[in-house]
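Undergrad: Okay, sequence plus prediction incoming.
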Amino acid sequence: MTEKIEIPLSKNKLFLGIGGSIILVVLGIWLVINADEFQEHSMQLLRNPMVIKAAGTLAILFFGATGIYGCRKLLDKKVGLIIDSNGITDNSNASSVGLIEWNDISEIKTQQVMSTKFLLINVIDSEKHIGKAKSGLKARLMRTNMKMYGTPLSITSNTLKYDFEKLEQLIQAEFNRNKNLG
């Protein structure tokens, strides 16, 4: 392959994600403030204000972090995904580590969790790629991926301006072509 394929981040998808995060942070704040108002709830667990406050706090922390990440991605000038003769340069999600060389990849599989599809990039040396993580949080995310899916690397089209099925076909075709060259 002589050409470079660049797939940009989708500003619309990022705005939607940020909007959803804001709504869920506000809901978390509301839960923390109004935890005592659940005393009459039919479920015993939800009558406990500490449970309600804990759920609200977790919502604030998790969706606050995803909102901040979305804002950072919105301002990010890097291309979401680059596919070229070197490999796949991923800048599409929180656990992205940059270049994944074709000769490091052993297999590419598709996985679906609920309605979200993603590509699992199986690599020969997982620790090499986890070592590229620029933060402890990113390394933990990658190790969690490793435990759940057998690889630290995954790509989704959730933040990309590209259809998942087309992305899957494109990456599989380029992997097969470059695998045969190496």
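TA: Okay, I see it.

Undergrad: Every contact and neighbour count from this point should use C-alpha atoms.
TA: OK.

Undergrad: Output the longest helix belonging to the chain.
TA: helix 49-75 (DSSP state H).

Undergrad: Please report how far Gly64 lies from Ile88.
TA: For Gly64, the distance to Ile88 (C-alpha to C-alpha, to the nearest Å) stands at 29 Å.

Undergrad: typed the wrong thing, it's Phe164
TA: Counting by C-alpha to C-alpha, the gap from Phe164 to Ile88 is 15 Å.

Undergrad: do Tyr69 as well
TA: 22 Å.

Undergrad: If you count surrounding residues, which of the two has more?
TA: Ile88 (20 against 16; other C-alpha atoms under 10 Å).

Undergrad: Assumed that one was part of a strand.
TA: Yes: Ile88 forms part of a strand when assessed by DSSP: H, G, I helix; E, B strand; the rest coil.

Undergrad: Name all residues that make contact with the closest residue to Ile83 other than its chain neighbours.
TA: Excluding the flanking residues, the one nearest Ile83 by C-alpha to C-alpha, 6 or more residues apart in numbering is Ile5, at 5.1 Å. Applying C-alpha atoms under 8 Å, 6 or more residues apart in numbering, we find Ile5 in contact with 82-84.

Undergrad: Presented hereafter is structure B, for comparison with structure A:
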Amino acid sequence: MSQPIIVTSKKRHYALFGATSLLMVLLSIFCIFLYSTERQTHILSPLFIFIGILGILFFSGTFVFYTKRLLTSSSNLPPILLVDEKGIVDKSSALAIGFIPWEDISCIHLRSHINQTYISVTLKDNETYLAKMNAFQKYCSKVNLKMGFPLVNIVLTTSNQTPEEVYYAILHQYGENFTY
């Protein structure tokens, strides 16, 4: 029996991402007020108001997520990733699905996009997991699918381990459970 792979997060990362989210909310509010004046063209004003509203909605959600994680005591904070003989438990982001048994996973690989590396997990049946998601998760996940990403993309920016280190540990210990 293999040892479970446990990836924890660092609170200072949550503070940094929470502060960045708050800054983005403020910039979105600024965007709405700056471009809602009469002196702007009739085309730009509604566009920037719409972008500002989307920014407020999205970054407010990320601010709440990171603030909740920051305020949770370290002993009560679950690992952001747990890999064992049963499967994967992903709690790495607001879009994380939670537990995924090995029999539902067809492929795991590394994927890079805009200077960010993810551990991407391709599932055998996306619809089963989409049905379990809330509206926000479902919308964002469908956008990811349309962009060619798999449903599960494990983000390790709040940990001290790189995606490469964790991926190769998964491959070494549990590689017989999936393709790569």
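TA: Structure received. Bear in mind the structure is a predicted one, so any value in this text is a computation, not a measurement.

Undergrad: Please state their TM-score.
TA: TM-score of the superposed chains, computed with TM-score structural alignment, normalised by the length of structure 2, equals 0.80; 175 aligned residues with a C-alpha RMSD of 2.7 Å.

Undergrad: rewinding a little: and the contacts of Ile5 of structure 1 as JSON lines, adding distance to Leu160 of structure 1 and secondary structure?
TA: JSON lines is the format used below for the contacts of Ile5 of structure 1 (distance: C-alpha to C-alpha, whole Å; DSSP: H, G, I helix; E, B strand; the rest coil):
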{"residue": "Ile82", "distance to Leu160 of structure 1": "11", "secondary structure": "strand"}
{"residue": "Ile83", "distance to Leu160 of structure 1": "13", "secondary structure": "strand"}
{"residue": "Asp84", "distance to Leu160 of structure 1": "17", "secondary structure": "coil"}
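
Undergrad: Surely Leu82 of structure 2 is in contact with Ser92?
TA: No: distance between Leu82 of structure 2 and Ser92: 10.0 Å, which falls outside the contact criterion (C-alpha atoms under 8 Å).

Undergrad: Can you pick out the residue with more neighbours from those two?
TA: Using other C-alpha under 10 Å, the more surrounded residue of Leu82 of structure 2 and Ser92 is Ser92, with 24 against 19.

Undergrad: Regarding Leu110 of structure 2, what is its secondary structure?
TA: Per three-state DSSP, Leu110 of structure 2 ends up strand.

Undergrad: Spit out the contact partners of it.
TA: 117-120, 163-164, 167.

Undergrad: just checking, Leu119 of structure 1 is part of a strand?
TA: Yes: when three-state DSSP is applied, Leu119 of structure 1 is found to be in a strand.

Undergrad: gap between it and Tyr149 of structure 1?
TA: From Leu119 of structure 1 to Tyr149 of structure 1 the distance is 11 Å (C-alpha to C-alpha).

Undergrad: more crowded one of the two?
TA: When Leu119 of structure 1 and Tyr149 are compared on other C-alpha under 10 Å, the one with more neighbours turns out to be Leu119, at 20 against 15.

Undergrad: quick one: the residue lying closest to the more buried one once chain neighbours are set aside from Lys179 of structure 1, how far?
TA: Nearest non-adjacent residue to Leu119 of structure 1, counting by C-alpha to C-alpha, 6+ apart: Thr110, 4.6 Å away. Counting by C-alpha to C-alpha, the gap from Thr110 of structure 1 to Lys179 of structure 1 is 18 Å.

Undergrad: now swap in Ser95 of structure 1 and tell me
TA: 24 Å.

Undergrad: Compare these two and say which is more crowded by neighbours.
TA: Ser95 (24 against 15).

Undergrad: Give me the three-state assignment for that one.
TA: coil.

Undergrad: residues touching it, list them.
TA: Ser95 of structure 1 touches 133, 138-139, 141-142, 153, counting by C-alpha under 8 Å, 6+ apart.

Undergrad: what number of residues lie near the corresponding residue of structure 2 for Arg72 of structure 1?
TA: In structure 2, Arg72 of structure 1 lines up with Lys68, judged by TM-score structural alignment. Lys68 of structure 2 is flanked by 13 other residues according to other C-alpha under 10 Å.

Undergrad: that older thread, chain center to the longest helix of structure 1: distance?
TA: Its chain's C-alpha centre and that of helix 49-75 of structure 1 lie 15 Å apart, by C-alpha atoms, centre = their mean, to the nearest Å.

Undergrad: With structure 2 overlaid, how far apart is it on average?
TA: Once fitted to structure 2, helix 49-75 of structure 1 is off its aligned match by 2.3 Å on average (mean C-alpha distance after the TM-score superposition for structure 1).
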